[in-house]
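Asks: Output the structure for:
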Amino acid sequence: MSSDERRDSLADQAAAWVPPWQRPTAPSAAPETEDLGNSAPPEGPEPTKISGDIEGAAESAAPDVAVEAGGEGKGGRGSSAKGSAGRRRGAPAPEPPPELDDTELRGALEAILLVVDEPVSELILAQVLEQPAERIGPMLDEIAAGYTAAGHGFELRRAAGGWRLYTRPEYATYVERFVLDGQSVRLTQAALETLAVIAYKQPVTRSRISAIRGVNCDGVIRTLVSRGLVEECGTEPDSGAFLYRTTTMFLEKLGLNSVDDLPPLAPFLPDDVEELADATR
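Replies: Prediction:
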């Protein structure tokens, strides 16, 4: 074949060439619909094999998908990890403090009462020991009764709204001899009288105290305030004068729980008190 003939043949082939996407497709044979149950499966790879491989690949890529949807995946992974993560996100509930038995509670209360320098209330003891407040009062009563029954030289009693250990009155002379060692810290007669007036008439002004005693009490009141036995507690609405009352130290020193425990004055008044009152008018 000459070169011209070859060139013409190639040109014809090029002109006759049709791209694959423009070529007509052969019509596929329609499936028989008369007997679908008995028709043979088409040749080629089994569809069950392909679907099984796809499902296996999906399980290996996301093992926890089924678990998060509500089921259990292979090996049960995902549910426990997700539950623990939820528990970690929430704040743990605080555990209640352990309840002490009676022996431990008794020992703890005695240890605290040995180091306090002022009466301590039942509420504070319950907060410090982290125990119910209703257990503290009965236990303190039991401890106090035990000290009294055993005949110790000290006792546990209420004073100034709290509890504290005190030496027994029958051993006061020995305690004073040891503590004072010849030093006198007693209040003067004027200070005792002024303190008594304030205790029974509180709150009371200086002028009222001086009127009851019959002498000026400014210096004595300053002494009582410096000793911590008396304190200011406001002013009188009418005159604006300072009012005075006794302090917690006063109750503690006398061993009283409140001023209501002060003894009545009637037995200490003279028989002719009415005549004396009329004479001073």
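Asks: Only C-alpha atoms from now on, for both contacts and neighbour counts.
Replies: Will do.
Asks: wait, doesn't residue 171 sit right on residue 153?
Replies: Yes. With contact defined as CA atoms under 8 Å, residue 171 reaches residue 153; the gap is 7.1 Å.
Asks: more neighbours, these two?
Replies: residue 153 (14 against 11; other CA atoms under 10 Å).
Asks: ok, the more buried one - contacts?
Replies: Contact partners of residue 153, counting by CA atoms under 8 Å, 6 or more residues apart in numbering, are 167, 168, 171.
Asks: one more time with 7 Å, if that's ok
Replies: Contacts for residue 153 (CA atoms under 7 Å, 6 or more residues apart in numbering) come out as 167, 168.
Asks: got the buried residues for the host helix or strand of residue 149?
Replies: Counting by DSSP states H and E, the element that carries residue 149 is helix 133-150. Neighbour counts over helix 133-150 (16 or more other CA atoms under 10 Å) mark 136, 137, 140, 143, 144 as buried.
Asks: next up, for comparison:
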Amino acid sequence: MSEDTTTAAPPAQPPLKPSLEAVLMVVDEPATEEHLAKVLDRPRRAVAAALRELADEYTREGRGFELRLIAGGWRYYTRPEYGAAVEGFVLDGQHARLTQAALETLAVVAYRQPVTRSRVSAVRGVNCDGVMRTLLQRGLVAEAGTEPETGAILYVTTHYFLERMGLRGLDELPELAPFLPEAEQVEGESQEGVPSFDVDEEDDTGDSPTDH
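Replies: You can find the predicted model right below:
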């Protein structure tokens, strides 16, 4: 009896678009085309084309969600006209918006990054320790090493910041930088590690300033 020398055909790959949809349903942050191509074992060009086709299909069909290219990757987002419905469901009456102080601090970091906490305080004219802690906890800013001259911690915005702002990169920030003081102007106004404010003065959040 002769041996069967035929080899079994490799299993067919599942369709690309449904595979992309399945993966994008579970991502925690925007997925790059390179990463998606790798995990699905497909050519990057095919993945890129399929993603754009899916985005166009969702728009034509008027879905409640859309597929966007944000911060270098792709992710599902609620379509803006249905944002109020989702906000009502998620927050259920709770307000989780940033305070004015937090927004101002975030703006200074965005336009002056990498920047130390004391320089942010100098630009705003008020201690911002508590606000910076809030922004760190929410993942909007992150530590990025230290300043060589002083050893002070430097802060930058994160990919989550770009995602929440709907930006592909920092180069898409509005042209507001000219309205902020230059770094040289605040250089002599504050030094990290040397309190620029009364240590008994409360910061924006009502917390007493603490060293980090």
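Asks: Contacts for the helix holding residue 149 of the first structure, please.
Replies: 106, 122, 123, 126, 155, 156, 157.
Asks: Need these in CSV (columns: secondary structure).
Replies: What follows is the contacts of helix 133-150 of the first structure, written out as CSV (DSSP: H, G, I helix; E, B strand; the rest coil):
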residue, secondary structure
106, helix
122, helix
123, helix
126, helix
155, strand
156, strand
157, strand
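Asks: Where do the strands of the stretch 151-281 of the first structure begin and end?
Replies: Using DSSP state E, counting those that start in this stretch, the strands of the stretch 151-281 of the first structure run over residues 154-159, 162-167, 204-205, 230-235, 242-246.
Asks: Kindly reformat those strands as JSON lines containing mean neighbour count and distance to residue 7 of the first structure.
Replies: Output for those, formatted as JSON lines (neighbours: other CA atoms under 10 Å; distance: least, CA to CA, whole Å):
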{"stretch": "strand 154-159", "mean neighbour count": "20", "distance to residue 7 of the first structure": "130"}
{"stretch": "strand 162-167", "mean neighbour count": "18", "distance to residue 7 of the first structure": "125"}
{"stretch": "strand 204-205", "mean neighbour count": "21", "distance to residue 7 of the first structure": "138"}
{"stretch": "strand 230-235", "mean neighbour count": "16", "distance to residue 7 of the first structure": "129"}
{"stretch": "strand 242-246", "mean neighbour count": "21", "distance to residue 7 of the first structure": "134"}
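Asks: still on that earlier bit, which residues in the second structure does the helix holding residue 149 of the first structure align to?
Replies: Aligned by TM-score structural alignment, helix 133-150 of the first structure falls on residues 44-61 of the second structure.
Asks: Any idea how far the matching stretch is from the middle of the chain?
Replies: 23 Å (CA atoms, centre = their mean, to the nearest Å).
Asks: do stretch 234-248 of the first structure as well
Replies: For stretch 234-248 of the first structure - counting by CA atoms, centre = their mean - the centre lies 38 Å from the chain centre.
Asks: matching residues in the second structure for that stretch?
Replies: Under TM-score structural alignment, the match for stretch 234-248 of the first structure is residues 145-159.
Asks: quick one on the thing from earlier: out of the contacts of helix 133-150 of the first structure, who's nearest residue 61 of the first structure?
Replies: residue 126 (58.9 Å; CA to CA).
Asks: show me where the second structure has helices.
Replies: Along the second structure, the stretches classed as helices by DSSP state H are 16-24, 33-40, 44-61, 83-91, 100-112, 117-124, 129-137, 159-165, 183-187.
Asks: ok, back up a step: and of the strands of the stretch 151-281 of the first structure, who's closest to residue 54 of the first structure?
Replies: It's strand 162-167; of the strands of the stretch 151-281 of the first structure, that one is closest to residue 54 of the first structure (CA to CA) at 79.6 Å.
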